[in-house]
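Q: sequence? don't have it. structure:
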């Protein structure tokens, strides 16, 4: 019986990293569910193997901070989903992002980001990388179009920005980065390879918070960096040095989530479109931000870079005028909800909301938040896999309280 690798995205989700793909087993009858190698160290019988383990051979295991078979199974599975040569897992999305940026940048280099990115990434860059002598620029698309500043080594973006869902023209950004001799790094957490495979659009490295759609059930924290081995290995070296390795249990949970990624994403996407269209027609919603709406300013860009739809994330503004607007409107809206919970994360099977001004983007100055359209009345909605009608009914209850 042959064990050829599946070709379709759906089959890869279900089978990658399991059975004969599990590293380190050497079994004629491997388990269909990958085992958890709950070990900190491994028995190394020869100095030759020890030497190979400590010169970064990912298939020789010595110490789980440096590598673990359960973690490696996840890395290989995600690499296949992204169409990449290799992947590196980390203890969180921020662990993956920081490992990648530290592996690519040195004092005097310039890091350019698109203006609208995840708030904690912005905090990492502005408050910590800047202290290392790395020069920072946050630019609007038209500024990037004019050319990257001298000394730019990394251009960083998100296919759909967190939280206002601005779509990035990845092929064009890749052209601009290449012309400047810079690497394009893309945080594809909101999109996953189900919606977008940035490497195929010109990106050099892709990072994910696997806590979100990959895991999908709100029970793990993990991150991944994906790309060519020549770029993944330096990031892996940083990850090992700072100790932001992923634990085997979280790796196993993430891989379990991958098995239903294609099914969950289809429902997230379906619900996202239906709910966004409903929100856009509500008088108590000042603005609806969803790239699947023809009225969205980057709808045409989203059509070019995405497949299978526009995602399960929506942002919308509650009224901001007067003493009853902004934060007060948000609190009344929250109080009117019954099924939907507020949680500072996203991509769970259950629908959740978040308040970016008070959570993910709280570290930004009021001026920076305003420039990104993040007011106190902005609601970030993560559509779960419930029936769309149930989500809409609960949102209607919340809006009735505003």
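A: Perfect, thanks for sending it. None of the values given here were measured: they were computed from a predicted structure. Residues are numbered from 1 along each chain as shown.

Q: rest of the way, CA atoms for contacts and neighbours
A: Fine.

Q: Assign a three-state SS to residue 113, would you?
A: Following DSSP: H, G, I helix; E, B strand; the rest coil, residue 113 is assigned to strand.

Q: Give me the distance between the closest residue to residue 21 other than its chain neighbours and residue 188.
A: Of all residues not flanking residue 21 in the chain, residue 73 sits nearest, at 7.2 Å (CA to CA, 6 or more residues apart in numbering). To residue 188, residue 73 is 20 Å away according to CA to CA, to the nearest Å.

Q: Residue 77 too?
A: 16 Å.

Q: picking up where we left off before, any idea how far the helix or strand hosting the residue nearest to residue 21 is from the middle of the chain?
A: For residue 73, the enclosing helix or strand under DSSP states H and E is helix 69-82. Centroid displacement of helix 69-82 relative to its chain, using CA atoms, centre = their mean, to the nearest Å, is 16 Å.

Q: try this one next to it:
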């Protein structure tokens, strides 16, 4: 396509039309495909010819979603999985082996912590954490057997930021794969591969779907890296369903307008919370008070739809605030049209010890808000009455 604007590409990139000339891409609910003859079957399975052989490997709907995401993120290729965690696990398992070491940001999603802390040690994969705001920890944390650097930026739920251009140069200098969880930003707000990352991962369940309807994960990178991902994923089976891919591809058509609204409202919420006397701390990338504000402004288009704050009074105050909310949903999800409040210490990061939570900035009074698409006056009104 000649058009290069994100919004146009997100809407107009789609699979080739069938003989029926449909305007909206159809669903391809088939598990397998027929071959014209025995030779075509042989050639397809031998990778001598392009085509579909089985929907666990590829499907026209997942093809469209991957192609669209790759273009929007500035990647060469991609792979779709059943969930965001399936994307993270598949990436780890493709490139890591017994004896390898991972250097990860300390502030990551709770299930990613579980992989690093409890599952990978069984297979001889070791890890160390580094803080996003302390560059010296990343330089000092690299070992001879470090094969991967893994970061979330902005992080969940602390909204920490790291300079991806600097980190990409560090990884390249040491011959290490840089993997970025780009879930909070989406390709509309941040494109890690253009900044120096090797792989960008999304939980498409969140802002990419944007309506709390479905699960999905996306892995994006170079043709060579995705070929390795494919080698693992085709046989381990973390496949995305065609229906989910169809939903997510349609959702991308409204991603830009949704994110503009999420970000506009989230900034107003962050500014409102900063002025409230019962709020100890507010974390939002585009607040001037954010420690990495300048970095966020450099590598992100806007600040995103997530605001995290700490309320005076600890767990009791956080619970009281959430229980008084009238419009916000209490849920562990995020990135929805509906505004959501989450208490990370008792939900998404509940499997961490108290010491581990404090290390990543999660206090008992920490509340994560996913700002939806409701009218800003209603959002602020609900927060205000719940804090009163």
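A: Yep, it's here. This is a predicted model, so every value here is computed, not measured.

Q: Now the TM-score, please.
A: Once superposed, the chains reach a TM-score of 0.96 (TM-score structural alignment, normalised by the length of the second structure), with 385 aligned residues with a CA RMSD of 1.6 Å.

Q: what ranges do the strands span in the stretch 101-250 of the second structure?
A: 101-105, 126-130, 146-152, 177-181, 199-203, 217-221 (DSSP state E, counting those that start in this stretch).

Q: what does residue 85 of the second structure align to in the first structure?
A: By TM-score structural alignment, residue 85 of the second structure lines up with residue 94 in the first structure.

Q: these two touch, right, that match and residue 210?
A: No - here residue 94 of the first structure does not reach residue 210: they are 10.4 Å apart, not a contact under CA atoms under 8 Å.

Q: which residues are common contacts for the two?
A: residue 223 (CA atoms under 8 Å, 6 or more residues apart in numbering).

Q: So these two - more neighbours on which side?
A: The neighbour comparison of residue 94 of the first structure against residue 210 (other CA atoms under 10 Å) goes to residue 210, with 31 against 20.

Q: measure that one to residue 191 of the first structure for me?
A: Computed as CA to CA, the residue 210 of the first structure to residue 191 of the first structure distance reads 11 Å.

Q: what sits against the nearest residue to residue 313 of the first structure once chain neighbours are set aside?
A: Spatial nearest neighbour of residue 313 of the first structure, excluding adjacent residues (CA to CA, 6+ apart): residue 382 at 4.8 Å. Neighbour list for residue 382 of the first structure: 312, 313, 314, 346, 347, 348, 351, 352, 353 [criterion: CA under 8 Å, 6+ apart].

Q: What does residue 382 of the first structure correspond to in the second structure?
A: Under the alignment (TM-score structural alignment), residue 382 of the first structure pairs with residue 370 in the second structure.

Q: Its match and residue 330 of the second structure: what is the separation?
A: Distance from residue 370 of the second structure to residue 330 of the second structure, counting by CA to CA: 10 Å.

Q: shared neighbours of these two, which are they?
A: Jointly contacting residue 370 of the second structure and residue 330 under the rule CA under 8 Å, 6+ apart are 340, 341.

Q: Tell me how many other residues crowd residue 74 of the second structure.
A: Neighbours of residue 74 of the second structure (other CA under 10 Å): 17.

Q: Quick check, it in contact with residue 196.
A: No - Residue 74 of the second structure lies out of contact with residue 196 (CA under 8 Å); the separation is 11.2 Å.

Q: Which residue in the second structure aligns with residue 360 of the first structure?
A: By TM-score structural alignment, residue 360 of the first structure lines up with residue 348.

Q: ok, its match - contacts?
A: With CA under 8 Å, 6+ apart, residue 348 of the second structure has these contacts: 109, 110, 111, 332.

Q: Quick check on the residues you listed: which are buried?
A: 109, 110, 111 (16 or more other CA atoms under 10 Å).

Q: wait, the last one sits on residue 86?
A: No - taking CA under 8 Å as the contact criterion, residue 111 of the second structure and residue 86 are not neighbours in contact, 10.7 Å apart.
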